[in-house]
Structures are given as C-alpha cells and as structure tokens.
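>>> got a sequence here, can you build the structure:
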Amino acid sequence: MTQRKKRGYKAPGNYEPYRGKKPRRFARGEDPAPRGGADPRDENAGRKSASRDEPAGRKSAPRDERRPAAGSKRTQRGERSSAPAPSRAGRPAKPAEVREPRTTSSPPPHQRSARVFTFGADGEPGPQSSARGSDRTIPADASFAELGLGGNIVRTLGELGADRPFPIQSATIPDVLAGTDVLGRGRTGSGKTIAFAAPLVERMLHLKASGAFAADAAPHKSKAPLKRGERQRGTRARTRNPKALILAPTRELALQIDRTVQPIARSVGFYTAQLVGGVPIDPQIHALERGIDIVIGTPGRIQDLVQRRKLDLREVLITVVDEADHMCELGFLEPVQRILRDTVRGGQRLLFSATLDRDVDAIVEEFLRNPVVHEVASEAPEDTRHRVFVVLREHKDDVLVQLARHRRRTIVFTRTRAYAERVAGMLADAGVRSVALHGDLKQAVRERGLAKFSEGKADVLVATDVAARGIHVDDVELVVQADPPDEAKTYLHRAGRTGRAGNRGEVITVIPRTRQKRTREMLDEAGIEPEVFQDFVPGQQL
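The predicted model follows:
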C-alpha cells in the first residue's frame, strides 16, 4: 500500500521499476557507459552489478570522508564545478559532452566585417557605401547550366519559357550559389523572380547534400508519457520545418512568385507553401504539418502563424525579401525585421527590387553581411512607347473607352478602389470585357479576375497599384494610367507591366490640364522622354 506524506509520494518497499527485466552485468573494470550515451536502465543495472561484485565486508566510505578536503572551495549555488564528478561504486566518470559549433551561425563580432549599404536620393550608392560589387567574370552568352544550375532546374526553366538567362540572372545566380548575401536591383520584367528562385533551390540542394538538413530525417518519440504497462508503439517522423523563406508585400505578388518557384522546387523534390492573408488559415496549417521546404508569403500571415506556434522559422537558412522598398513603404519594416530575427542567425539574405532606396538601409545594416550589389538599368525599356494625353474632365470617360478598345490586352490603373470599380462597370456597359482588381475584393475574387485576364477571357484589367508590382501577364500591349501617379517610382512599376521580356509595349497617361507641370517633372525624374505630350479629344486618331 502506498503512503503519502507532506513532502510527496513515497514508493512502496516492494516497488521494482524494472521488474521482469534482467539487468545487464558488467565485468570488473568494464565501462558501463558505452559511447554515444547509455540507457538509464543499463546505467542503474551497472551500478547494481558493481556493488554486488565488491568484496564481502567492505563498506562504503564514512560520511566524513565524502566531504571536500580542507582548503578546497565549495561551489556556490547555481555554479558548476569544473572538476569531473566522482565516480560511484568504482565506475569511471563519464566524460563531459562536447558540442560542435553550428556551421550556420554568424561569426564572432571581431571576425565579422560590417558592411553598411547607403543609397543616395537617386537610388545610387552613396560615397560612404562599403558594399561591394561582384568580382566574378561571367561570359555574356553563358547558359543556366554554365552558371551552376542542375539539369532538372534547367529543364524546368525551359518549360517556363526561360531558355537563356537575362543580365540580372547571369549576375546574381553565381553569388547566390556561393552563399553570399545579394542586393539585386533591376527594372520590372527583367527576370528578378528567376534570378533568386532558381539559385535558391540549387543552393538548398547543396546544403542538403552537406548535411545541413540532417535533423529532418531523425524520428522522435511521442512527447506523451507512457502509462504503466504500455509500450512505445514506434516512432513517427519529425515534422519538416522550412529551410527557405520568401517575403512579398502583397498577396498577388506572393502567388505570382509561387507559380515560378513551385515547379522549380518540385523538380528536385522540394515543396512550397503559400502563406498569405485573406484566405482560410486552416489549409495553410495543414500544409505546414505535412512538411514544407520553402515558404512564400506576406509578413502579416507569416507573423500570425509564428505566434500561433504553427510555423517554425528557426531552421530557415536562406531568406529572400522581394520588393524590399515597397515592403517598407507599406509599413512592413518592423514585421520583416521580427521575422528575420526568428531565422537562423547569420543565414543568407537576398534583397531584390526594381528600386532600392534609403528605406531598406535598416534591413541591410542589421541582417546583411558584406553584400554583393548587382544593378541593372532601372529605367523603362527602350522598346516601350510613352505618350501623355491632356484631356478635359467631361471627355475623360469617352477617352478611356476609346483607349480600352485600342489594344486587345490592356491594364488601366486608377488611384482609388471606388474609381476602379466605376471604370470597370463603365467599360462593361460599353461592351468591353473587363475585370476589376483592388484591395476591397476577397482573395478568391481577385484570383478569379486575374485568371480571366491571363487566360484571355477578359481584355481589360482595371486595377489599383496593388497590381503595379510583381504581376506578370504575357503580352500586355497597353498600360493606361487613368490617374497619373505622384512618384516616378510608381510610374516605372506601372509601365513595367508591358514591354516585358523583350516584347514591345505602350504606356498612355491621361492627365487634366492642371497636372502638366507635375507630370513633366515626374517624367524627368524617371528618365523618360514621351513621344507625345499633347491635348486629346474623343475620336481623335491614336
């Protein structure tokens, strides 16, 4: 019968924790603690056997002899003694375990060369910038295979329509494969997504081959304690945590990135997950429970999943921040910093954008180590026509309908969501197949509208600036700016929806008479000389 006292539970006298199991006996002088750690049961059995092998009549040392010798110092509370613990029953002391340092951690401060990248007002590196350019010499006609990508990835890129690398891809892929932090700047449509997606997957293959992902294969036992008489029915595989993270400012851009990364990753056995807001969270949680290698998402939803303890970023070795400047403009600077601090310290960081300015200095200074900078001309492509039409207020609706019928596939940009809905309805009433895309729509509606436009079921996409970055639709022939942008950066991103991947495009900006001076200043800042800057009336020949 058990007895209970105030100080806790006392086991009965006939209690035998390993009843029915024969303890292992060790020969005299044999080390009962094998290499790699001993089972607690065997260790206790070793103590019993050692005590039984002692000569008869020999007693343990008196209590006074167990005390430290005179002059020795006792360890304070919470302080560990550097001397090895004395052995019990003649058993040699177990050597202290030595942990090898992690290869993914950042070097000590005295070995780390801090590099701060400072951009000037024009987006160029300032005089105090210590960021370096790449010293690699890559042939101008190098293929993806010559840049270091494997056969499966090269074949998948060919299926995606990327037969030869663009300049930004040729410049950044070797440095990403080498594990270097990269700052990449290139105009929209220059192939930045493939520039970080393809080498990221190849880099993960190298890390996996070197043993960086060894923890994924180690099974672990269930944390639930076993009751008396129960047996461990086996082990289950450890949930595979992500090793790479790609951050995007908007849901559309995250989905666009996933459409490129997913086939590349699947070609070599990696899996991706889209973690964006505006959609149910349960399917995303289930995907994480099944195991994910690459996470692509927005900062808000990723932070939410981290706080719910459903997403573990402590094994993320490579992090990509796409459209880093726009991320800061939307107020995501602090969330991005918190997310990056949850990843492996000293991991590889890649920042890509069409424009890099002072807003990203905080991220570069804290997280990037000696980054390599690659810049491609950020101005609009030469094969894109730019025209500005000065239109009276009462003629604007008729002009927009005429421009929507001018080309087969057109994107119309507006400043507000309400005006986007009004223009889409007006074009539909005029017999033009159009869809709207803005932030007030549910994510499923936005995806359906974008799919209709991409598949050719709608000729015109009326959108706010939510579609100005990262949205890639093949063969967009015309971009109409129903509301002129306020910044040259926004103009370049809008104009980048056409004339992509070497195709020809056209950009028409509709402005009132009161915006002529501001528009000219904006175009000068963007480095664009429009072919036409004139008055326009409905019915006039385009």
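>>> switch to C-alpha atoms for all contacts and neighbour counts from now on
Fine.
>>> so L275 touches L288, yeah?
No - when contacts are counted by CA atoms under 8 Å, L275 is not listed as touching L288 (9.7 Å).
>>> so which of those two has more stuff around it?
Neighbour count, other CA atoms under 10 Å: between L275 and L288, L275 has more, with 27 against 23.
>>> show me what contacts that one?
Q284, V295, I296, G297, T298, R301, I302 (CA atoms under 8 Å, 6 or more residues apart in numbering).
>>> which of the residues you listed are buried? Put it as a PyMOL command.
In PyMOL, this line selects whichever of the contacts of L275 come out buried by 16 or more other CA atoms under 10 Å:
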select buried, resi 284+295+296+297+298+301+302
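>>> list just the nearest of the contacts of L275 to F332.
The closest of the contacts of L275 to F332 turns out to be T298 (CA to CA; 9.5 Å).
>>> buried ones in the longest helix seen in the chain?
In the chain, with assignment by DSSP state H, the single longest helix is helix 192-209. Neighbour-count burial for helix 192-209 flags 192-205, 207 (criterion: 16+ other CA under 10 Å).
>>> which residues in the stretch 251-400 of the chain form strands?
Listed in chain order, the strands found in the stretch 251-400 of the chain under DSSP state E, counting those that start in this stretch are 272-275, 294-297, 318-322, 348-353, 372-375, 384-390.
>>> for stretch 369-385, buried residues please.
369-375, 378-381, 384-385.
>>> same thing with stretch 494-510?
In terms of neighbour count (16+ other CA under 10 Å), stretch 494-510 has its buried residues at 494-500, 504-510.
>>> now the second one, please; I'll put the structures next to each other:
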Amino acid sequence: MVLDEADALMDESFVEPLEEILAHAPLAAGAPGPVGPGEARTQVVVVGATFPTGLSQTLGKFTDVGRFITLSTQSLHRLPPHVQQKFLRLKGRDKPPELLQLLKERPASGGAVLIFCNSASTVNWLGYILDDHKIKHLRLQGQMSAAARAGIFASFQKGDAPVLVCTDLASRGLDTSSVQLVVNYDFPDTLQDYLHRAGRVGRVGSKAPGAVVSFVTHRWDVDLVRKIETAARKRTGLPGMDSSINNPPPKGG
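Below is the predicted model of the structure:
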C-alpha cells in the first residue's frame, strides 16, 4: 500500500476514508489478529515532501510506526537553491495590474506559468480578467469534476495554453517540467503549501531553473515570508516540518 502526498491525506476530508482503508488492510508490522503460516501481510510505503505529525498518530492505530524505515534526502524541507524566490509587497487592488504586467512582459520562449489562488472563486474571477486582456489560459480548481481536471491539465501539458490559473490542486503530484514561473497570486496559508508550490519549477527535466514570484498582501503573509527568507539565506529547512513518522508527538503535546 502506497500513501502518496502524505500531508494531503491528513486533510479533514480524507482522514476518515483513509482510516477505513487502513482498518481493512492486514498491515505487516504489528497488525492485530493471528498470523497464519500462509497469511499475506501488507507493506506500507508513505511518500511526501513533508510529513505531518497527524499521519504518525493515524498509522499508529493500525501498525507499529517505530518499525518504519525512513529514507530522505539532505534537501528535505529545503527550498531548491537554483530557483529564484521573489516577494512583492502589494495592496490587494494592485495585484491584478501587477500580474497582467508580469504576464505581458514575459517572452514567448519563457516557458509555462502557474498562477496559484487560494480559492476556486478567485481562480474563476482572475480567469475573467485574463479573458478581458486576451491572455490565453486554462483554469483548474476543485469544483470541477475529476475528468474535467484531468483533461484541462493534459491540455496544459500539451501547450494548448501557456498559463494555468489554479488552486493548490496543481501543487502536488503533477508533471510540471515545462513550467518556468510560479506566481503566488494569493500567498499560501502555510509553509508546507509554499514548499509544494515552489516545487513546481526547477524540476528534473526542466529546461531552466525557473522562478517563484509571490504577492504579499496581509500582515500574516509577512510572518511566513520572513521564515522563508531566513531559511533560503541560511540554506536550512523551513521551520515546523521536521516531524518524523517514527516518533509521533506525545499525547497532549
């Protein structure tokens, strides 16, 4: 059993079905019940760029998390050093014209662009603005059917449009090697989300290192930016993401 994008599985909409699936799987390490001589056991592989503490607690109900073997790279939770990170402090009303200028100044050979918004309504609203300015784009958000989302992303990969306006649905598990610019039109709510969005550029197979441009509007955005800038300058991991699947936090901690 492979649990991919582990931190996304801790979203409240997924936890209950995840626990139901785990309850029906005879997990290899510490699974309850008698083990017969021919009884097969399920191995579990947990994959993610970030590990949430809640995952250890969930898995601990069904197996011995202390027996998991952890494999990670030295760059875990670190921003890719070859990708430029740029932050623009703006008032909310200045975000649309700043985005339009950014898109119109990009050369045709500048690669594809991902524009991240924090809600489906903003994706749709921003799409209307791009339509008004004759900027060819596609939109991807969670209110669309799974089949529609798959078709839209396939069109984007084929190069049918150079710009994809999206929610965090597009920040994980998708091949975005053609993307050379990520724009955080809405600044993400967490450092984990920023790391996943920034990971859409500078990927293996990309023709250029790429860049991330973030619009910073709110006071709480600034707090996250300071942490990101410090981690980038010191070449350290982003704070608050050093949890291990083997060591769940103490209860009540």
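>>> what's around Q256 of structure 1, how many residues?
17.
>>> for it, list the residues it contacts.
For Q256 of structure 1, the contacting residues are G470, I471, H472, by CA under 8 Å, 6+ apart.
>>> is it true that the last one lies in a helix?
No - with DSSP: H, G, I helix; E, B strand; the rest coil as the criterion, H472 of structure 1 is coil rather than part of a helix.
>>> quick check: closest non-adjacent residue to it.
Using CA to CA, 6 or more residues apart in numbering and skipping the chain neighbours, the partner closest in space to H472 of structure 1 is R497 (6.7 Å).
>>> mind checking what that neighbour lines up with in structure 2?
Under the alignment (TM-score structural alignment), R497 of structure 1 pairs with R200 in structure 2.
>>> wait, a helix at that match?
No - counting by three-state DSSP, R200 of structure 2 is not part of a helix but coil.
>>> identify the residues contacting it.
Contacts for R200 of structure 2 (CA under 8 Å, 6+ apart) come out as S171, T176, S177, V179, V182.
>>> any idea how far S121 of structure 2 is from it?
Using CA to CA, to the nearest Å, we find R200 of structure 2 at a distance of 22 Å from S121 of structure 2.
>>> how about T176 of structure 2?
Applying CA to CA, the value for T176 of structure 2 to S121 of structure 2 is 23 Å.
>>> tell me the angle of the biggest helix by length in structure 2 relative to strand 84-89?
Ranked by residue count under DSSP H, the longest helix found in structure 2 is helix 219-234. Per axes from the mean of the first three to the mean of the last three CA atoms, to 10 degrees, the angle that helix 219-234 of structure 2 makes with strand 84-89 is 150 degrees.
>>> how far off centre is helix 219-234 of structure 2?
In terms of CA atoms, centre = their mean, to the nearest Å, the centre of helix 219-234 of structure 2 is found 18 Å from the chain centre.
>>> next, the buried residues of it.
For helix 219-234 of structure 2, burial by neighbour count (16+ other CA under 10 Å) applies to D221, L224, V225, I228, E229, A231, A232.
>>> same list (these) but as a markdown table, adding distance to A28 of structure 2.
Output for the buried residues of helix 219-234 of structure 2, formatted as a markdown table (distance: CA to CA, whole Å):
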| residue | distance to A28 of structure 2 |
| --- | --- |
| D221 | 43 |
| L224 | 40 |
| V225 | 42 |
| I228 | 39 |
| E229 | 42 |
| A231 | 38 |
| A232 | 40 |
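>>> the aligned residue in structure 2 for L330 of structure 1: neighbour count?
Superposed on structure 2 with TM-score structural alignment, L330 of structure 1 falls opposite E12. Residue neighbour count, defined by other CA under 10 Å, stands at 9 for E12 of structure 2.
>>> do the one 4 residues further on as well
Around E16 of structure 2 there are 13 other residues, counting by other CA under 10 Å.
>>> V46 of structure 2 versus that one, what's the distance?
Distance from E16 of structure 2 to V46 of structure 2, by CA to CA: 17 Å.
>>> of the buried residues of helix 192-209 of structure 1, closest to R66 of structure 1?
L207 (51.6 Å).
>>> where's the closest one relative to V295 of structure 1, distance?
17 Å.
>>> residue in structure 1 matching F68 of structure 2?
F68 of structure 2 maps onto P371 of structure 1 when the alignment is built from TM-score structural alignment.
>>> same thing with K134 of structure 2?
With TM-score structural alignment as the criterion, K134 of structure 2 matches G431.
>>> burial measure for that match, as a count.
G431 of structure 1, neighbours per other CA under 10 Å, totals 11.
>>> on the three-state scheme, it is what?
Here G431 of structure 1 is recorded as coil under three-state DSSP.
>>> could you report the separation of it from R405 of structure 1?
10 Å.
>>> same check, this time on L183 of structure 1
L183 of structure 1 is 41 Å from R405 of structure 1, by CA to CA.
>>> more neighbours: those two, which one.
L183 (24 against 17).
>>> which element, helix or strand, includes that one?
Element membership for L183 of structure 1, per DSSP states H and E: strand 182-185.
>>> so that strand matches what in structure 2?
Strand 182-185 of structure 1 corresponds to no residues in structure 2, going by TM-score structural alignment.
>>> name the residues of that strand that are buried.
Under the neighbour-count criterion of 16+ other CA under 10 Å, strand 182-185 of structure 1 has V182, L183, G184, R185 buried.
>>> quick check: the first one touching R349?
Right, the one you point to is V182 of structure 1. Yes - counting by CA under 8 Å, V182 of structure 1 does reach R349; the two are 6.7 Å apart.
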